[in-house]
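Undergrad: what follows is a predicted structure for the sequence shown.
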Amino acid sequence: MGTDRVDGSLYTKIENHIATVEFGHPASNSFPSVLLERLSAEFDKLSSNNEVHIIVLKSEGKKAFCAGASFDELIAVSSLEEGKAFFSGFGKVLNAMRKCSKLIIGRIQGKAVGGGVGLIAACDYAIATEAAAIKLSEFTIGIGPFVIAPAVERKMGVGALAELTIAATEWKNAYWAKEKGLYAKVFETITEVDVEIDLLTNKLAAYNPEALNAMKKALWENTNHWETLLTERAETSGKLVLSEFTKKALEKFKK
């Protein structure tokens, strides 16, 4: 069952040194700002919890993994400050995932758009179903995937980032995403994904936590500048969202 709460939901379960973080929102698991704040704080908290050796990130239901940022909030942006704050939401989550001392495994059951693709790219390892197609559709409303671009580029390369951004109306299937390095494995069903994640996380949880933490640091070397970079990128998007082009495009989408 999906959540029907307007601000979405976030639950964490810790068992056998494995923390499972599950988010949900009635609008295809999209993120209002308040839910992004909660997710950032959750990663910070788990980072310093010695009981946790490994983290699984998942979303509710059997359909979309994540439709990105809240469309209603995007439409409501009316000033540069608001715009920057809105787009900084995903930036904060990506930085929290990057700085988190635990490896993060993504469990991707369905489609991801925009910020949702960024979330997957910030996981250290992701396992997906065949239904987990991806799209960066930001150009269609006059903005760009600026905040999440560093995460997508780091994981998939600049070629894949360009392809996703420029072909803004095209879905790329899960096998394409795997070929480009976003997914480690793709399975037909959610059940198979869950079995694989259980096997993997139980192995990882039994490994030396110090080795896992040291590897996490090594994987994210040379990304400390993201702290300022993602804020600058949020400002770029914040400016663009106030443009005439975007206002008109959003009106059309709304109708």
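TA: That came in fine, so what should we check first?
Undergrad: every contact and neighbour count from this point should use C-alpha atoms.
TA: Will do.
Undergrad: quick one, longest helix in this structure?
TA: helix 80-99 (DSSP state H).
Undergrad: any idea how far Leu199 is from the closest residue to Thr140 other than its chain neighbours?
TA: Nearest residue to Thr140 in three dimensions, chain neighbours excluded: Ala168, at 6.5 Å (CA to CA, 6 or more residues apart in numbering). Look at Ala168 and Leu199: by CA to CA, to the nearest Å, they are 36 Å apart.
Undergrad: more neighbours: which of the two?
TA: Neighbour count, other CA atoms under 10 Å: between Ala168 and Leu199, Ala168 has more, with 17 against 10.
Undergrad: show the contacting residues for the residue nearest to Thr140.
TA: 135-140 (CA atoms under 8 Å, 6 or more residues apart in numbering).
Undergrad: and these, which are buried?
TA: For the contacts of Ala168, a neighbour count by 16 or more other CA atoms under 10 Å gives the buried set as 135-138, 140.
Undergrad: show me which of those residues is closest to Ser78.
TA: Glu138 (18.3 Å; CA to CA).
Undergrad: three-state assignment of the nearest residue to that closest one once chain neighbours are set aside?
TA: The shortest distance from Glu138 to any non-neighbouring residue, by CA to CA, 6+ apart, is to Gly144 (4.8 Å). Three-state call for Gly144 (DSSP: H, G, I helix; E, B strand; the rest coil): coil.
Undergrad: one more structure, for comparison:
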Amino acid sequence: MLPSDKNGTLLTVIENKIATVQFGHPASNSFPRVLLDRLTNELTYLSDNEEVSVIILKSEGTSTFCAGASFDELLAVSTLEEGTRFFSGFANLINAMRSCKKIIIGRIQGKAVGGGVGIIAACDYALANLESSIKLSELAIGIGPFVIEPAVSRKIGKTAMSEMTLSAHEWKTASWALQKGLYSKVLETKEELDLEVDVFSKKLAGYNPEALSEMKKIFWEGTAHWDKLLKERASISGRLVLSDFTKNALIK
């Protein structure tokens, strides 16, 4: 793995038709805008790479899958344009995952917050372990999970999405996420998780890639309007992040 820096790291390894994409950031695998853009571009590239049939999306480390948006960058936002541009990074990533021609398997080895939950929801199949609890904490800092809501609601439904959003300080267990449909399977240990990811991805990579691509289109039917919708949602978050409530909450 390449050494971490303030903008995070991204590494892709392609082997036997499987592309393993690993992102990382020293601040609990959070996403500054530049890392969001790099991951978006990488998935767009892999979508058209004929040497790839399946993508595994994972993060570095053991305890946290993804802490969502970079708090440092959120604090630095000073205009509506800057705020909208920042949250558009998550909109672009989710849309890239949605429109990617390859099946994306999420390997979730730890906790996920905010945008990290949105990334999990945008995976086509998510495998996790018992430590992979989730939380939508946005309301607690004065904004809301506007950009990721369509992806999360698509997986777990409006009722569970509402429950997560309003209980902004409450962690939901991996078992809860499995029951609601965010996770496809939950393993007890990281070792069992890695084995399951390996076995499942190899099985998928052995299937007809054209059939996988056509099935992915069906999985995501009815979401073409997300290109516009998620950008509109980004502008809501971009406005709210300028509030005194949010600024004060971020520095506590």
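TA: Alright, I've got the coordinates. As the structure is a computational prediction, the values presented were derived from the model and not from experiment.
Undergrad: re the thing from before, in a markdown table: the contacts of Ala168 of structure 1, plus distance to Leu46 of structure 1.
TA: Shown next, in a markdown table, are the contacts of Ala168 of structure 1 (distance: CA to CA, whole Å):
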| residue | distance to Leu46 of structure 1 |
| --- | --- |
| Lys135 | 30 |
| Leu136 | 29 |
| Ser137 | 32 |
| Glu138 | 31 |
| Phe139 | 35 |
| Thr140 | 36 |
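Undergrad: quick check, nearest of those to Ser88 of structure 1?
TA: Using CA to CA, these come closest to Ser88 of structure 1 at Glu138, 15.6 Å.
Undergrad: show me what that closest one aligns to in structure 2.
TA: Aligned counterpart of Glu138 of structure 1 in structure 2: Glu138 (TM-score structural alignment).
Undergrad: ok, now which ones touch Ser28 of structure 2?
TA: Each residue near Ser28 of structure 2 by CA under 8 Å, 6+ apart is listed here: 64-67.
Undergrad: does it belong to a helix, a strand or coil?
TA: Of the three states, Ser28 of structure 2 takes coil under three-state DSSP.
Undergrad: list the buried residues of stretch 196-206 of structure 1.
TA: Neighbour counts over stretch 196-206 of structure 1 (16+ other CA under 10 Å) mark 197, 201, 204-205 as buried.
Undergrad: max pairwise distance over those residues: which two?
TA: Greatest spacing in the buried residues of stretch 196-206 of structure 1, by CA to CA: Ile197 and Ala205 (11.7 Å).
Undergrad: if we can go back for a sec, onto which residues of structure 2 does the longest helix of structure 1 map?
TA: Going by TM-score structural alignment: helix 80-99 of structure 1 matches residues 80-99.
Undergrad: gap between Gly144 of structure 1 and Phe86 of structure 1?
TA: The gap separating Gly144 of structure 1 from Phe86 of structure 1 is 14 Å, by CA to CA.
Undergrad: cool, Asn29 of structure 1 as well?
TA: Taken as CA to CA, the span from Asn29 of structure 1 to Phe86 of structure 1 is 17 Å.
Undergrad: all helices for structure 2, in order.
TA: Using DSSP H, helices in structure 2 cover 33-47, 71-76, 80-99, 115-122, 149-166, 174-180, 190-205, 209-219, 226-240, 244-251.
Undergrad: tell me which of the ones you listed sits nearest to Gln109 of structure 2.
TA: Judged by CA to CA, the one of these that comes nearest to Gln109 of structure 2 is helix 190-205, at 6.5 Å.
Undergrad: next, the angle from that closest one to helix 209-219.
TA: Interaxial angle of helix 190-205 of structure 2 relative to helix 209-219 (axes from the mean of the first three to the mean of the last three CA atoms, to 10 degrees): 110 degrees.
Undergrad: tell me what helix 190-205 of structure 2 is packed against?
TA: strand 18-24, strand 54-59, strand 103-108, strand 125-129 (3 or more CA pairs under 8 Å, 6 or more residues apart in numbering; DSSP states H and E).
Undergrad: go again with 7 Å.
TA: Secondary-structure packing of helix 190-205 of structure 2 (3 or more CA pairs under 7 Å, 6 or more residues apart in numbering; DSSP states H and E): strand 54-59, strand 125-129.
Undergrad: from the chain's centre, how far out does it sit?
TA: Its chain's average C-alpha position is 19 Å from that of helix 190-205 of structure 2, according to CA atoms, centre = their mean, to the nearest Å.
Undergrad: if I look at the residue sitting nearest the centre point of structure 2, how far off is Asn208 of structure 2?
TA: Closest to where the C-alpha atoms of structure 2 average out (CA atoms, centre = their mean) is Ile119, at 1.3 Å. Distance of Ile119 of structure 2 to Asn208 of structure 2, given as CA to CA: 26 Å.
Undergrad: same check, this time on Leu10 of structure 2
TA: Taking CA to CA, one finds Leu10 of structure 2 at 28 Å from Asn208 of structure 2.
Undergrad: if you count what's nearby, which of these two comes out ahead?
TA: The neighbour comparison of Leu10 of structure 2 against Asn208 (other CA under 10 Å) goes to Leu10, with 21 against 10.
Undergrad: the more buried one contacts Asn29, doesn't it?
TA: No: with contact defined as CA atoms under 7 Å, Leu10 of structure 2 does not count as touching Asn29 (10.9 Å).
Undergrad: rewinding a little: mean deviation of the match of helix 80-99 of structure 1 from structure 1?
TA: With mean CA distance after the TM-score superposition for structure 1, stretch 80-99 of structure 2 departs from structure 1 by a mean of 0.4 Å once superposed.
Undergrad: contacts for that stretch?
TA: Stretch 80-99 of structure 2 has contacts (CA atoms under 7 Å, 6 or more residues apart in numbering) with 33, 36-37, 40, 43-44, 77, 119, 122-123, 147, 220, 227, 230-231, 234-235, 237-239, 241.
Undergrad: flag every buried residue along that stretch.
TA: Buried residues in stretch 80-99 of structure 2 (16+ other CA under 10 Å): 80, 82-99.
Undergrad: and for stretch 223-242 of structure 2?
TA: Under 16+ other CA under 10 Å, the buried positions of stretch 223-242 of structure 2 are 223, 226, 230-242.
Undergrad: if we can go back for a sec, ok now the longest helix of structure 1, how far from the chain's centre?
TA: 12 Å.
Undergrad: cool, and stretch 204-224 of structure 1?
TA: 20 Å.
Undergrad: how about stretch 42-52 of structure 2?
TA: So, by CA atoms, centre = their mean, the centroid of stretch 42-52 of structure 2 is 18 Å from its chain's centroid.
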